[in-house]
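Engineer: Structure for this input, please:
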Amino acid sequence: MIYVSICDDDVIIARKIKKLIEYELSKKGIEFHCNIYISGRRFLEYNKEFKNELIILDIEMPDISGIKIAEYLKKEGRNKNIVFITSYDNLVFRSLECYPFAFIRKKNVETEIPKMIEQFIYRVSKKCSSFLLETPKTTMCIPIENIMYLTYWEHKIELITSTTEKYEFRGTMKECLNQLKEESFF
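Structural biologist: Below you'll find the predicted structure:
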């Protein structure tokens, strides 16, 4: 499960970002929960820490700026998956002090959100116990605890889950085992 928090005082932009993220994660079959916070103060009051969290912060907000929130999150050790979003390109350098995961310009959200989601899924799949399954049409994160077994036949791998779902893709068993090695998958 991925938890997404969007903090932007522009409700229209926040909803647009949420819609784009929901589309990208749904397309990949990834479970998620997405919240919108319309002020920095509201974010700090209600946001909770989650294992696989993606935090999208508008840099400039009237009450508490995204940079102030990121500084707070950095002290809490939660700054690894922060994405700054702004209309002002000149604020990028100031935001780098908080070590953000990504930076998105509001005028380019349609093209930059899908790329950022791809990078985030890859990052999360390396940290959590997930198997990253890539096909020409999609990329999915499958929890390792759901994998029953893999078979290989005629250059195709079939992955069977405990929910009896089957995924077929091209690859080698060696590539699969490299992903599963750290999880002691036999």
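Engineer: C-alpha only now, for contacts and for neighbours.
Structural biologist: OK.
Engineer: distance of the spatially closest residue to R15 that is not a sequence neighbour from L44?
Structural biologist: Distances taken as C-alpha to C-alpha, 6 or more residues apart in numbering place I36 nearest to R15, at 7.7 Å, with adjacent residues excluded. As judged by C-alpha to C-alpha, to the nearest Å, I36 and L44 stand 12 Å apart.
Engineer: To compare with the earlier structure, here is another sequence to fold:
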Amino acid sequence: MMTVRVLIVDDEQPAREELAYMLGEIQGAALIGEASTGMEAVKKAKELKPDLMFLDIHLPDLTGLQVAELLNEFDFAIQIVFLTAYDHFAIEAFKLRAFHYLLKPYDLEDLIEVFDTYLNMLKENQMKTEQTKNKLAIETENGITYLSPKEIYFIEKQGREVIIHTKIEKIKALFTLNELFEKLERFSFFRTHKSYLVNLEHIKELRTWFSGSYNLIMNDQYQSEVPVSRNYVKDLREKVEL
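Structural biologist: Have a look, this model is predicted:
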């Protein structure tokens, strides 16, 4: 499990101690520092670079909202969890792109929910990054079309043309089938026939055809049929079935 680095900012020592104790009960939470004033919070945020900052709204020098404004100006990559006894501060908090807020008194379950939300956000961001990085640039007659491999259902060669089938459209690509297979093999693509590549994630059904060959029924809106040469059937079933 990943470690989440935490900075606590509260002017009351008992409140900091209580929060620190509860953080110690959460797997993966690592308390790296504490601050009792707004300026100290900004300084420690710069020095320690926490992932999460639990920030009290009421501080002796700056308000928590002012601290958040400063952090935004410095463009620190810190997610802020505001601590407040008044829920009307939540509106202002989220205007400052606060990650979360907790109403006092909070308990361990509230903190666990914050951490679960934070970890889920990281996973979603990672997925978005991977999807952005893993776009296939398809040269067409009109320019370049970008597709995620997940959007492609199957690819077929028709004469000299190579056609990419998504769920709803067909795209004529200026690639050979072999070139596309080299790019897509690591994304669960399988060659079922000398003229076809399929995305294994979009297979709906395998139907018996004749002479030991099969047809794949794809899960697109046309229920497209893709031939499977008998030489590929065994390998296909090993890849698809549990």
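Engineer: quick revisit: who's more crowded, I36 and L44 of the first structure?
Structural biologist: Using other C-alpha atoms under 10 Å as the criterion, I36 of the first structure and L44 rank with I36 on top: 20 against 15.
Engineer: Give the equivalent position in the second structure for that one.
Structural biologist: Superposed on the second structure with TM-score structural alignment, I36 of the first structure falls opposite E34.
Engineer: Would you mind measuring from its match to Q66 of the second structure?
Structural biologist: E34 of the second structure is 18 Å from Q66 of the second structure, where distance means C-alpha to C-alpha.
Engineer: re the thing from before, just checking, what packs against the helix or strand where the match of I36 of the first structure lies?
Structural biologist: Assigned by DSSP states H and E, E34 of the second structure belongs to strand 29-35. Counting by 3 or more C-alpha pairs under 8 Å, 6 or more residues apart in numbering; DSSP states H and E, the packing neighbours recorded for strand 29-35 of the second structure are strand 4-9, helix 13-23, helix 38-48.
Engineer: in the first structure, what residues pair with the first one?
Structural biologist: Per TM-score structural alignment, the counterpart of strand 4-9 of the second structure in the first structure is residues 2-7.
Engineer: what's the mean gap between that stretch and the aligned bit of the second structure?
Structural biologist: Its aligned residues in the second structure lie a mean 1.0 Å from stretch 2-7 of the first structure after superposition (mean C-alpha distance after the TM-score superposition for the first structure).
Engineer: same for the lengthiest helix in the second structure, what does it pack against?
Structural biologist: Assignment by DSSP state H gives helix 108-133 as the longest helix of the second structure. With contacts defined as 3+ C-alpha pairs under 8 Å, 6+ apart, helix 108-133 of the second structure has these neighbours: helix 13-23.
Engineer: so what's the spatially most central residue of the first structure up against?
Structural biologist: Residue closest to the average C-alpha location in the first structure (C-alpha atoms, centre = their mean): F120, at 3.8 Å. By C-alpha atoms under 8 Å, 6 or more residues apart in numbering, the contact set of F120 of the first structure is 54, 81.
Engineer: returning to that earlier point: minimum distance to K170 of the second structure: which of the helices and strands packed on strand 29-35 of the second structure has it?
Structural biologist: Smallest distance to K170 of the second structure across these (C-alpha to C-alpha): 44.8 Å, for strand 4-9.
Engineer: just checking, what packs against that closest one?
Structural biologist: helix 13-23, strand 29-35, helix 38-48, strand 52-56.
Engineer: What residues of the second one count as buried?
Structural biologist: In this case it means strand 29-35 of the second structure. The neighbour-count check on strand 29-35 of the second structure (16 or more other C-alpha atoms under 10 Å) flags 29-31, 33-35 as buried.
Engineer: So which of those is the closest to E130 of the second structure?
Structural biologist: A29 (25.7 Å).
Engineer: Can you tell me how far that closest one is from A41 of the second structure?
Structural biologist: For A29 of the second structure, the distance to A41 of the second structure (C-alpha to C-alpha) stands at 19 Å.
Engineer: A77 of the second structure too?
Structural biologist: From A77 of the second structure to A41 of the second structure the distance is 14 Å (C-alpha to C-alpha).
Engineer: So which of these two has more stuff around it?
Structural biologist: A41 (25 against 13).
Engineer: Might one say that that one is in contact with A35?
Structural biologist: Yes - assessed by C-alpha atoms under 8 Å, A41 of the second structure is found in contact with A35 at 5.4 Å.
Engineer: Quick check: neighbours shared by these two?
Structural biologist: V9.
Engineer: What's L103 of the second structure aligned with over in the first structure?
Structural biologist: By TM-score structural alignment, L103 of the second structure lines up with R105 in the first structure.
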